[in-house]
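Undergrad: this one's sequence-less:
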C-alpha cells in the first residue's frame, strides 16, 4: 500500500471505550513485532530500493508516529525518547520538519535494532498510560488519532512483508523470511468453470465513496455520484497459468498489447515475466516469503504492474476495471472473507474463489484499476501535518482496490483507495479483468 497514506476523515468512533481501544492498541503493536520475530538484525537493515524501507525503520517510524502525534500533544510534561529520532524516523511530514533522506534509510546501522525495540517498548508503556488515564474529554479527542495511528501501523505491517521480500528477492540463495507453517493446508485447486465465470453488474447512477460510521481515510470521500454503463468483472483474479499462456504467446514481445510507456519499460528492462518468477531447468518457480516454491498454474498471479496488467487485458480482449466498478462490486462481498495477513501462516496468494459472486474479492491480491488517483468532488485534506499525504500524491498514480494476502484483516473496505505508480510491482498486485456489456 502507498507510503504515507495516513490522513483520515474519521468521525469520533461511536465506541470510545478505553479498554477496547487499549486492547486493540496492544494487539496491533504485537502483530508488528510478530512479523519481525523470524528476522535477524542483519535482515532488518536491508533496503532493496528507494520505494522500500528496512524493517527496523518501519518498527521505529510506527513508534515515532505515536510519539509525535499523540504523546507530544496529550502527555503531561512530554519528553522525547531521543531528540534525534524526530529527524531519523519522520517519513514525509514537511510540517514536522527535516528528515533523513528516504533513499538512504538502509545506510543507518545506528540506532541498533535492540535500541529500536527499546524505543517501541517505551512508547507502548507511555501510550498504555495515556489511554488509561486521559480524562473523558481529552480521551474523546485522542481516540480518533489513536485509531488513525493503528491503521497507519497496519499499512506498515504490509510494507514490512513486501519490503523484506524485495530485499530477499535480490539474494541468489532465496532466503526464507517466514517459515512455512507446518499445518499449512493443501491449496485448493481452481476449477475450469471458476476461471471462465463472469459476474454482471447493472450500470446507471451510483453513489461511491465512504458512507457511515467508523474509520476511513480522507481520500475515500466525499461520497458522490458517478454514472456507469453495464459491466462485468471476471469471477476470479488472473491465475499464474493464464499469465503463463500470455507469456508463451509472445505477450512480452508484442508491442500492440502495451501502452507506449509500458513498452518502453519492457524494452529498457528486458522484462520477460512477472517479478519473482524464475525458470530453472525448464520448470517455473516463484520466490515467496517462504522461499522458492514451484509455480502452480492455478495459484493467483501477483507482483505485476499496471503496464503488465493492461497488456494482459489487451491480449485477453478485455480491460481493467474502473475504480467505481470495483467499489460497487466489493460492496456485495464480505470484507471478512478472503486471504489476509496471518503472521504465522502462508503469506502468499492462493485462494481460488467461489462458485457465485466474486472470488477473492477482498484480500489475496490488490486489483489494479485503470482509474487515475485523483480527488473526489469536494475533497478537502485533513488539517495539519497528518493531512499532507493523500492529497499531495494525487498525481501520476493509479488506484488499486481490495487488499492482499499481506494486508491485515479488518483494515480495508469497499471504499478503500490504495495507489501506486503504474510501474510498481513489488506489492502483492494482481489483475481482475473487466468488460463492457
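TA: Perfect, I can see it now. Predicted, not measured: the structure shown is a model, and the values here were computed from it. Residues are numbered from 1 along each chain as shown.

Undergrad: contacts and neighbour counts: CA atoms only from here.
TA: Will do.

Undergrad: Please, where are all the strands along the stretch 151-300 of the chain?
TA: 198-201, 204-208, 224-228, 231-234, 277-280, 283-288, 291-294 (DSSP state E, counting those that start in this stretch).

Undergrad: Need those in JSON lines (columns: mean neighbour count and distance to residue 402).
TA: JSON lines is the format used below for those (neighbours: other C-alpha atoms under 10 Å; distance: least, C-alpha to C-alpha, whole Å):
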{"stretch": "strand 198-201", "mean neighbour count": "17", "distance to residue 402": "17"}
{"stretch": "strand 204-208", "mean neighbour count": "15", "distance to residue 402": "15"}
{"stretch": "strand 224-228", "mean neighbour count": "14", "distance to residue 402": "20"}
{"stretch": "strand 231-234", "mean neighbour count": "21", "distance to residue 402": "14"}
{"stretch": "strand 277-280", "mean neighbour count": "14", "distance to residue 402": "24"}
{"stretch": "strand 283-288", "mean neighbour count": "17", "distance to residue 402": "21"}
{"stretch": "strand 291-294", "mean neighbour count": "16", "distance to residue 402": "25"}
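
Undergrad: Take these and write them to a markdown table, including distance to residue 262.
TA: What follows is the strands of the stretch 151-300 of the chain, written out as a markdown table (distance: least, C-alpha to C-alpha, whole Å):
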| stretch | distance to residue 262 |
| --- | --- |
| strand 198-201 | 27 |
| strand 204-208 | 30 |
| strand 224-228 | 27 |
| strand 231-234 | 23 |
| strand 277-280 | 19 |
| strand 283-288 | 23 |
| strand 291-294 | 28 |
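
Undergrad: just so I know, which of these lies nearest residue 347?
TA: strand 283-288 (8.0 Å; C-alpha to C-alpha).

Undergrad: try this one next to it:
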C-alpha cells in the first residue's frame, strides 16, 4: 500500500467518521436482516461490521502487545481469507453464526473504538498510521459490500421490502450516445504514489494505446431494453462461450433484480420494486452480459488502460456516490466515476514489478489475480473520497450483485 502519512488527529477524525457511517448504513436493517446470508459470495451485515473491526484489531493492535481482545473467539469467526493468521469459519456458513448477536457486535465495535482513541492519544508511529489508513479504506470497501449483500438478501423476500424510504422519481428518456476521441500513443498507467492507494494500483508503467473512441455516458436501461427487444439474450452470436453457458444455467433474460410485472419491467433496489427508469445506467449486469451487449451494439468494452486514460479527460466529474439516504444510481451523464462500476475487457493481473507487502496483510489483493475481470470507476455505494481514477475493482465474469454496468468503446 502507498500513502502519505497524515496528522494522527486527522486520521482519528476519519476513522470515527467511517466507523459511524458503517453503523448508519446498517441501522435500517433489523437484527434478523443482519444475520442472514443469501448466498456464499455474500456476507451478513453483522459479519461485515465485525470483520472490519477484527481487521483493525489484528493488524493495528495485535503487534502492539498487551491488548486484551473483546472476545478471543472473534478471530476465528471474523477472519475473512488471511491464511497466514490461521483457521477461520467457512465463508458459506457465515449466516449460521447467530451468536454473537447484532447487538453484541455493536458493543464490540464500541469497545474497540475506545481502545483506538486511546492508542492515537498515546501517539502512533508511521507503521501504525499506515495500518490505520489501510483499515479505514478497508472499512469503506466493506460499506459498499454491506449494501450489495443486504440488497441481494432483501431481493429474495417475496414482498420486495424497502431498505430505504426513497421518493419516486420521474422517468426521462435517455440521451443518445455521443463519442469522445482519445489520442493514441504512450500513456502512463497506475498510481503516482501521492496519497493512499492499494498495492494492485502500483507499479506505475507506460502502455501503448491505439487511437480510440469512448462513449460519453454509460449504457442505460433504455439501451438495454433495446438489446432485450432485439433478442439479445437469445442470440448466441453475441456471447462468449462461458457467458452463453452461464446465461442458460441461471436463466438470465434481463439484468439482475429485474422482473416483468403488469406489462412493464420493474427493478428491485433499495426503495423496493419500481418501474425501470430509462435514463439510469443499467446496473447488476455481469461481464458476460456487458460483453454481449457491446458486440450487439457494434462496439466493445474498453480495456482498463483505455478507461483510465479516457477518464483523465473528465477527471473531476462525478456521478452518484454513497448517499445513505439513496444508495441508488443517478442519471447517466458525462462522467466516468460514480453511479455504477464499469466492466472493462481486461483480466485482473499484476502490473509490472508488482510485489505484495510482506506478512499476512500482503494477502489483501494479489492472491486474487486469477479468473477475475477489472471494473473501473465507482458506484452509488462507493464512499466519496474512496474513489480514484486508478482504482482497480475486480469480480468473476458471472457476478451480478455488485453495482456493475458498462460503457462502450470502439477503435
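TA: In hand now; what should we look at? Here the structure is a predicted model, which is why all the values come from computation and not from measurement.

Undergrad: ok, back up a step: compare the strands of the stretch 151-300 of structure 1 and give me the one nearest residue 417 of structure 1.
TA: strand 204-208 (11.6 Å).

Undergrad: Contacts made by that closest one with the rest, please.
TA: Outside strand 204-208 of structure 1, the residues that touch it by C-alpha atoms under 8 Å, 6 or more residues apart in numbering are 223, 224, 225, 226, 227, 228, 229, 230, 324, 327, 328, 415.

Undergrad: want to try a markdown table for the residues you listed, with distance to residue 373 of structure 1 as columns?
TA: Shown next, in a markdown table, are these (distance: C-alpha to C-alpha, whole Å):
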| residue | distance to residue 373 of structure 1 |
| --- | --- |
| 223 | 16 |
| 224 | 16 |
| 225 | 17 |
| 226 | 15 |
| 227 | 18 |
| 228 | 18 |
| 229 | 21 |
| 230 | 23 |
| 324 | 12 |
| 327 | 14 |
| 328 | 17 |
| 415 | 13 |
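
Undergrad: Aligned counterpart of residue 246 of structure 2 in structure 1, please.
TA: Aligned counterpart of residue 246 of structure 2 in structure 1: residue 265 (TM-score structural alignment).

Undergrad: again, but for residue 117 of structure 2
TA: Counting by TM-score structural alignment, residue 117 of structure 2 lines up with residue 128 in structure 1.

Undergrad: mind checking which helix or strand its match is in?
TA: If you go by DSSP states H and E, residue 128 of structure 1 is part of helix 113-133.

Undergrad: Now that helix on structure 2. Mean distance?
TA: Here helix 113-133 of structure 1, set against structure 2 after superposition, deviates by a mean of 0.6 Å using mean C-alpha distance after the TM-score superposition for structure 1.

Undergrad: ok, back up a step: out of the contacts of strand 204-208 of structure 1, who's nearest residue 408 of structure 1?
TA: Using C-alpha to C-alpha, the contacts of strand 204-208 of structure 1 come closest to residue 408 of structure 1 at residue 415, 16.2 Å.

Undergrad: What's the closest one aligned with over in structure 2?
TA: Per TM-score structural alignment, residue 415 of structure 1 is aligned with residue 390.

Undergrad: Residue 218 of structure 1 too?
TA: In structure 2, residue 218 of structure 1 lands on residue 199 (TM-score structural alignment).

Undergrad: Counting neighbours, what do you get for that match?
TA: Number of residues near residue 199 of structure 2 (other C-alpha atoms under 10 Å) recorded here: 20.

Undergrad: ok, now how distant is the nearest residue to it once chain neighbours are set aside from residue 244 of structure 2?
TA: Spatially, and ignoring its direct neighbours in sequence, residue 199 of structure 2 is nearest to residue 1 (4.6 Å; C-alpha to C-alpha, 6 or more residues apart in numbering). For residue 1 of structure 2, the distance to residue 244 of structure 2 equals 38 Å [C-alpha to C-alpha, to the nearest Å].

Undergrad: and if you look at residue 255 of structure 2?
TA: Applying C-alpha to C-alpha to residue 255 of structure 2 and residue 244 of structure 2 gives a distance of 15 Å.

Undergrad: Residue 169 of structure 2 too?
TA: Residue 169 of structure 2 is 35 Å from residue 244 of structure 2, by C-alpha to C-alpha.
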